[in-house]
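**Q** need a structure here:
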Amino acid sequence: MSSPVYDVVGIGFGPSNLALAVALEEEYGSGVNAVFFERQPRFGWHRNMLLDGATMQVHFLKDLVTLRNPASHHSFLCYLQEKGRLIDFINHKTMFPTRLEFHDYLEWVAASFARLVRYDSEVVAVRPHDDDTLEVVVQRGDELHTCLTRNLVIAVGLDPVLPGGVRSGERVWHTEELLSRLKGLGGREPGRFVVVGAGQSAAETVEHLHRTYPSAEVCALFTRYGYSPADDSPFANRIFDPEAVDHFFAAPEEVKRMLLAYSRNTNYSVVDLDLIDELYRRSYAEKVAGVERLRMLNASRLLGVEEDGEVARVRMCFLPTGEVSTIEADAVVCATGYRERNPLDLLGEAREHCLTGEAGELLVERDYRIAVDPRKSWGVYLQGATEDTHGIASSLLSMTAVRTGEIVRSIVRRSAQVPQGAEP
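**A** Predicted coordinates:
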């Protein structure tokens, strides 16, 4: 039995490839010849950080479609209209919906493309079939299936990162699993949490734990002296403009490094000022009351965590003096970020035909396509792992609508004919 041939196969079905599915349909109609493989059993985007009251850090107009097609029926505004909340949202006078509402929007869009997605399916190998197509090997349960594609779009997201020497355990968690771990506590009231990290997720976790567990002490452990505010001022936000990607891609390497360094405070290890103010307000109020549950273990470095039965022992160093101390906690939550997955790990035998630079890095073209042997007409596109070539905004939600539009136009431009075919 021959393998089906697709014009587009997507690995992963988070917001990036969901936006790609919308762009493909709006370009070709509902008969688009594409399929997406997703490891999760259903659509989900950082479900364990859908904290009550936590808001998005991007404007609602930077949804899956609006910057590419303001008339799209899959916009956040159309979602609000269908849900009967458009006027209510306008009256709310906010540009930043809650993360819970935005996730509901993403699920609403994903439901329209269920026919294109194979959940509980993991791509385990990619290899060249011929000069025109790639063979994609997919595992579903204990079975392996194959299909062929002319274009592969990789959007596999991020892997959580723990501090060096720290391992996940019964009492050591990453924020990636926060809510499910908290549910596992049952009705037991913890005595102390330690939250490691100084970014937005760390501050949101501290706020959530402090509010949710009124008898627990919440300790925020980080090397800075305090939380640093995110620079979301209008001029700084121009780094997220589509034009900025063009500028960054064409810039010399030393300029790219400079721009990345300059713009880190728009996205990395920074916190919304309103949340900083709220945590400070609580801390000060507790000092006035004489009962301090919110503790800032600032200018301190985590040295290690050791689980011992019912407690986790946290060793830390106060950097100004070098003093080492240990505290016990019911749980240690590491809000220590994520690492982009290396697309080469997925490409298998196909990597032999991908062009690389002097340091072994993938050469990625402006249209997010990996440069390959010119004798090959198949294409591999990246949605992620392009910060070094396309800038800080290249893989973020802010650019998703524009980026997917560029990828679709590239596929059209490089194809001998407009993709057509039966629904998979």
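**Q** okay, CA-based contacts and neighbour counts for the rest of this
**A** OK.
**Q** Would you map the helices across the protein?
**A** For the chain, the helices defined by DSSP state H occupy 15-28, 76-83, 86-92, 99-111, 178-183, 200-212, 242-250, 253-263, 273-289, 344-347, 387-390, 400-414.
**Q** Let's compare: structure for the following, please.
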Amino acid sequence: MSRGELDLLGVGFGPANLALALAVDELPPDDRLGALFCERQPRFGWHRGMLLPGATLQVSFLKDLVTQRNPTSPASFVAYLHERGRLADFVNAKTFFPTRLEFHDYLEWAAARVAGSVRYGTEVTALRPVREDGAVRAVEAELSDGTRVRSRDVVLATGLRARMPRGVPRGPRVWHNHTLLGDLRALDEAHAATGTAPRSFVVLGAGQSAAEVVQHLHARYPGAEVHSVFRSFGYAPADDSPFANRVFDPAAVDEFHTAPPAVREDLLRRHAGTNYSVVDQDLIQELYRTEYAETVAGARRLHVHRASELLEVREEETAVAVDVLDRTSGAVRRLRADVLVCATGFEHLDPAVLLGELAPAVRRDAAGRVLVHRDHRLVTDPDVTCGIHLMGGTEHSHGLSSSLLSNVAPRAGEVLASVRRRRGAPAGARAGGLPV
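**A** Predicted coordinates for the structure are as follows:
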């Protein structure tokens, strides 16, 4: 390897690569890695547009960035609470689930600990193979600031892309929920300039985010109607029972990865209710009580359009027209709203988009999905000896927790152990608490 070459280049700096940076930071001084993380945002941020007042995390605070990898880490959520002077108060709150706002503050606090290894406002625009003696032994990354860096291992954590309904592009009055708070601030400013207020919203989706958006809009705009549209008959409660939640355990990843493909698909289907298109039971009850109270009072603002779907969306200058089909009766209702909010989830980017010349060397299964080793490395042609790791986008190979916070700490330890093992770390050395 050439002098000055990185051991590890992280592409993206959300919770996944932040957890990895913390694991790297915990290595002993005589075993440090040369690591750099590039993030296109100007500062750390994780779903800022959905930091709604009162919204809580859906996983335990113990599934923070470090605890399941190293319970003694100085970067744990408990250590954060202690430093902020809120540890006793949090204990007295008797909850495992902090607000999303507080957990985001924890993430920012943790990111500040490793700020020296992060370049914010910098995007990796291309990755190119570096060949030595007939093998691809490193990757050269071109950065948005014009510089280039080489690294022996690359960790892709490019996050998720907002998914919109087919044929419905984003626009001034058609939003995706992940930018909600910023979009609402702009909407409020526009209405303040004319002395008016929003009168109607349509929210598409049946999952946790959709229900939270409905609740927030209903509370924030007491003079507006909120229409909730989804294909199912009602909001479905999330399966957060202890036995079902074992599907998110670190050990479950081992079982899932070694299972036959047909079994993997069956398990994903059977346990989709732990994560997809489901809502916290307390929020369901609150929305139902709101709808019922308004029915009794004869002043409806919350309208639930069950077993329904969008037929057509047309943006106008002062409104958006939304045609909604009742799937049971075939009736079509036209709603005119200030905004349509699509809480329709996210999708992963294919790593081939960034890998460029390296993409053909990545092995895929019969369905066209990338093959991934247990240590989160892409399976590549034998002449590619550098490591290309994925942080997310591996649900088909590593299970439901692949894109969630649940296993972010153990996964960081596994990736770091893989990097160090192939780098030739001394036997018995430890990667931030994880045996190699």
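**Q** still on that earlier bit, save the helices of structure 1 as a markdown table, and put in mean neighbour count and distance to residue 236 of structure 1 too.
**A** Converted to a markdown table, these look like this (neighbours: other C-alpha atoms under 10 Å; distance: least, C-alpha to C-alpha, whole Å):
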| stretch | mean neighbour count | distance to residue 236 of structure 1 |
| --- | --- | --- |
| helix 15-28 | 22 | 24 |
| helix 76-83 | 16 | 25 |
| helix 86-92 | 12 | 26 |
| helix 99-111 | 19 | 23 |
| helix 178-183 | 16 | 31 |
| helix 200-212 | 21 | 18 |
| helix 242-250 | 16 | 11 |
| helix 253-263 | 14 | 8 |
| helix 273-289 | 14 | 15 |
| helix 344-347 | 16 | 33 |
| helix 387-390 | 20 | 17 |
| helix 400-414 | 20 | 19 |
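**Q** Nearest to residue 132 of structure 1, out of the ones you listed?
**A** helix 400-414 (11.5 Å; C-alpha to C-alpha).
**Q** mean deviation (superposed) between the closest one and structure 2, please.
**A** Following the fit onto structure 2, the mean deviation recorded for helix 400-414 of structure 1 is 0.7 Å by mean C-alpha distance after the TM-score superposition for structure 1.
**Q** I would like the range of structure 2 that aligns with that helix, please.
**A** Mapping helix 400-414 of structure 1 onto structure 2 (TM-score structural alignment) gives residues 408-422.
**Q** From the chain's centroid, how far away is the matching stretch?
**A** 20 Å (C-alpha atoms, centre = their mean, to the nearest Å).
**Q** cool, stretch 181-190 of structure 1 as well?
**A** Distance of stretch 181-190 of structure 1 from the chain centroid (C-alpha atoms, centre = their mean) equals 26 Å.
**Q** Could you do stretch 257-266 of structure 1 as well?
**A** With C-alpha atoms, centre = their mean as the basis, stretch 257-266 of structure 1 stands 19 Å off its chain's centre.
**Q** which residues in structure 2 does it match up with?
**A** Against structure 2, stretch 257-266 of structure 1 falls on residues 265-274 (TM-score structural alignment).
**Q** Contacts made by the matching stretch with the rest, please.
**A** For stretch 265-274 of structure 2, the surrounding residues in contact (C-alpha atoms under 8 Å, 6 or more residues apart in numbering) are 237-240, 244-245, 247, 396, 399-400.
**Q** Could you rerun that using 7 Å?
**A** With C-alpha atoms under 7 Å, 6 or more residues apart in numbering as the test, stretch 265-274 of structure 2 has contacts from 238-240, 400.
**Q** now stretch 7-18 of structure 2
**A** Stretch 7-18 of structure 2 is contacted from outside by 33-39, 46, 111, 124, 151-158, 391, 408, using C-alpha under 7 Å, 6+ apart.
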